[in-house]
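Colleague: Got a predicted structure plus its sequence, pasted below:
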Amino acid sequence: MEREIPRNVRQIGNISGGPKIYVEDYVDTFFGQISDQTEEIRGAFLIGEMEDKEHPDYIYITGAIQMYELKRDGNTFQITEETWKNAYEDCKRYFGNATIVGWFVSAPGIPAEINDEVIRTHENAFPNTYSIFVMRDLREKEDYFYVNKFNDLMKVSGYYIYYEKNPAMQNYMIASRRKNGLTISESVEDRAAKSFRNLIRTKGELEDQKQSIHFMRIASSFLILVMLVMGITMINNYDKIQSVQKSLEALTESAQSEQEAKRVSVDRTPSVGLKKELEENAVEKKEINKEDAAAKSGEKTTEEKTKQEASDWKEGAAEELEEGSQGDIYVVRKGDTLLSISRKVYGTDENIASICKINGLKENDFIYVGQKLLLP
């Protein structure tokens, strides 16, 4: 059964090519502990696994065992038989039948670079292809990984640190602290579990944020939909309002047209009086002609008749006039017009405006029989 690729990982450097190296977080912590303890040279065997030893895609470093007898000769290192013996015993005690896949070195004063002596030491101790060599730069506190490929140690540009429960490495770290004579006030912190929990919590927060964003997107979409519906409704209502407004305008225009027709009708009414005036003028002309004929025949002239009619009218008019609070009152008779009344009462056409003004009329307004007019 193939090992499942870790999901909770932290990338260090740039990952390119293969194989991909995964270092468990307890192992990375152990590298830091043994390097910070002293300024002396420190080393460790790497415990790990490869699914395909000939062409592995992934190399997992799951544990580390400290080299207590690691020696240095100039710029190279010596791994003694006693060192190997103690390493095998610790590996079996804490990691069972696990495989040693490489080694780690932290050496003060030595550049974190490999040389021919280091390559030869590695080939003698770890001849297998894809074995691992890790060297720590104490000044930068960075680890440099190398893989044995093509009969050479090839530098790896990046690797992964992954987090999971690792009780075997945790127990070994506690034991190694006792062996190094360090005071232990409490057991080694379950850093992997804590980191894992932190990652899970972070993921949970991210999920909550995603859910919030998703909810906000849904709410925004719903709001946009509501606004669209409201906009369409407003457009429809606007069309209805426009239709009602047009209907009102049509009704207003119709009412105005009717009012205008009535006004025109009223304006035309006085034309009857004008017609009568024309007829009277024609009658006067006839009277003049008659006067001429009467003069010849010895009858009374029109002027004499007019004087007689005026005298008769005054006598009749005296009966029709009444005393009003503001002056005389004239009762309209059949055939009367404002013009004829002005002529009858004042003997001139110039008092029409005065009669209209005192009675609140216009010169062309219609008057009716029995209507009482104030006379100025």
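Modeller: Looks like it came in fine.
Colleague: okay, CA-based contacts and neighbour counts for the rest of this
Modeller: OK.
Colleague: Which parts of this protein are strands?
Modeller: With strands called from DSSP state E, the chain shows them at 9-13, 20-24, 42-50, 58-67, 71-73, 76-78, 99-106, 132-137, 142-149, 152-156, 158-162, 322-323, 328-331, 372-375.
Colleague: who touches the second one?
Modeller: The set of residues external to strand 20-24 that reach it, using C-alpha atoms under 8 Å, 6 or more residues apart in numbering, is 57-63, 159-164.
Colleague: how big is the angle separating that strand from strand 142-149?
Modeller: With axes from the mean of the first three to the mean of the last three C-alpha atoms, to 10 degrees defining the directions, strand 20-24 sits at 130 degrees from strand 142-149.
Colleague: For residue 91, which of the strands of the chain is the nearest?
Modeller: Taking C-alpha to C-alpha as the criterion, residue 91 comes closest to strand 58-67 out of the strands of the chain, the separation being 7.1 Å.
Colleague: Structure two is appended below for comparative analysis:
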Amino acid sequence: MIEIMSQLNGQEKLKLPKNIRQIGLPEEKRKIYVEDYVVTYMNQLASEYSNRQSAAILLGFHAKQEDMQLTFINGAVGIPAAEVEEDQISFRSDLWEDIYSTMRKYFSNSEIVGWFLTRPGKSLGINEKITKIHVDQFPGNNKTLFLMDPLDREEAFFIYENGKLTRQQGYYIYYERNEDMQNYMVENRKGRGSEEVFEAAALNKPVNAPNYTKRKEKPKKKHRGPVLAGTVAAAMALVVVGMALANRLYLPDRLKMVSGGAKEEPLTIEVVEGAIEANNPAEKPLETFEDKKSSEDVAEPAVNVTATKRYTVRKGDTLVNISLGLYDDRDYVDIICEMNGIEDPDVIYEGMVLELP
């Protein structure tokens, strides 16, 4: 959780989140932190409208620590699809009224820090239309723009400074208990059950993430639809504890902890069939082909199929980030080494296929 550590010379000092994932190569003097549920929500928008543009308002706050400019994004409010056209958004007064009403309801402690826009099948470059929207609707330095191409699976952050939108080389995803965003996602995802929303968000959580705490149920809020209360509670517990396999909707194929700034791709586990054993090996052996041919009905014995999990090493991988990405625990490095006969855990190569516990 982001919190105030102390007050020095009249300036508040932030305690930066520890449970983070680095995407690309963030700037040294300017860092952007995006909470995981916000990332999940943006990728849901991109997935639902993969053939047209979608947009959202980004919420959070700005801070400065020593010589670093920090931007924290902890919320997002979707803009209705009807208002989004070709690199244009109709920001009428009634749209802003709806946005501010939603902010008061769910994100009362946040301010507008920028906006999000998808450009399916297009470049992530800035054109005059996009620049005009940013300057007119999100004035001031440090306001962010997050562009995403859901087809080519590319994305980029931009920050407005010195009269232009400047592309950033990377950012951080951080994990914390974010009830405001959870509540907004559950109550505003039309056509999706709350279990689906939480499951999609949970897929991006590292297992046993230390910052998670079980959320308290608020009795005054009731879930709509035919979902049983027990099922909803179980789904919410699943999200808050965080069962992360490899990733999210659209991002399931992208995010991976890497070193060296390679493009983010997923930790993909391949499950393959293994040995086949008869349930009762001591029983009568199988009939020969001739015996089977002469019989009209031959009962085949039941079999057990074991499975093996495999992972193909990609550029920039290390055993440490593979272990952390899949199990949130570096102790699995020794187990993976033993299973694959690796003597030096620092020496693996691209294309190498690892068996996993």
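Modeller: Perfect, thanks for sending it. Quick caveat: nothing in here was measured; it's all calculated off a predicted structure.
Colleague: before we move on, the earlier item: most neighbours among the contacts of strand 20-24 of the first structure, please name it.
Modeller: The most crowded member of the contacts of strand 20-24 of the first structure, judged by other C-alpha atoms under 10 Å, is residue 63 (29 neighbours).
Colleague: how much space between the nearest residue to it once chain neighbours are set aside and residue 126 of the first structure?
Modeller: Spatially, and ignoring its direct neighbours in sequence, residue 63 of the first structure is nearest to residue 47 (4.7 Å; C-alpha to C-alpha, 6 or more residues apart in numbering). Applying C-alpha to C-alpha, to the nearest Å, one obtains 13 Å for the distance of residue 47 of the first structure from residue 126 of the first structure.
Colleague: And the two? Which one has more around it.
Modeller: A count of neighbours by other C-alpha under 10 Å puts residue 47 above the other of residue 47 of the first structure and residue 126, at 21 against 18.
Colleague: List the contacts of the counterpart of the more buried one in the second structure.
Modeller: The equivalent of residue 47 of the first structure in the second structure is residue 59 (alignment by TM-score structural alignment). Applying C-alpha under 8 Å, 6+ apart to residue 59 of the second structure gives the contacts 73-77, 107, 110-114.
Colleague: can you do 10 Å?
Modeller: Taking C-alpha atoms under 10 Å, 6 or more residues apart in numbering as the contact definition, residue 59 of the second structure lies against 34, 38, 71-77, 103, 107, 109-115.
Colleague: Just the buried ones from the residues you listed?
Modeller: Among those, the ones that count as buried by 16 or more other C-alpha atoms under 10 Å are 34, 38, 71-77, 103, 107, 110-115.
Colleague: hmm, back to that, out of the strands of the first structure, which comes closest to residue 177 of the first structure?
Modeller: Short answer: strand 58-67, nearest of those by C-alpha to C-alpha, at 10.7 Å.
Colleague: which part of the second structure lines up with the closest one?
Modeller: The alignment of strand 58-67 of the first structure onto the second structure (TM-score structural alignment) spans residues 70-79.
Colleague: Same check on stretch 229-247 of the first structure?
Modeller: Using TM-score structural alignment, stretch 229-247 of the first structure corresponds to no residues of the second structure.
Colleague: List of residues touching that stretch?
Modeller: Residues from elsewhere that reach stretch 229-247 of the first structure, judged by C-alpha under 10 Å, 6+ apart: 223-228, 248-253.
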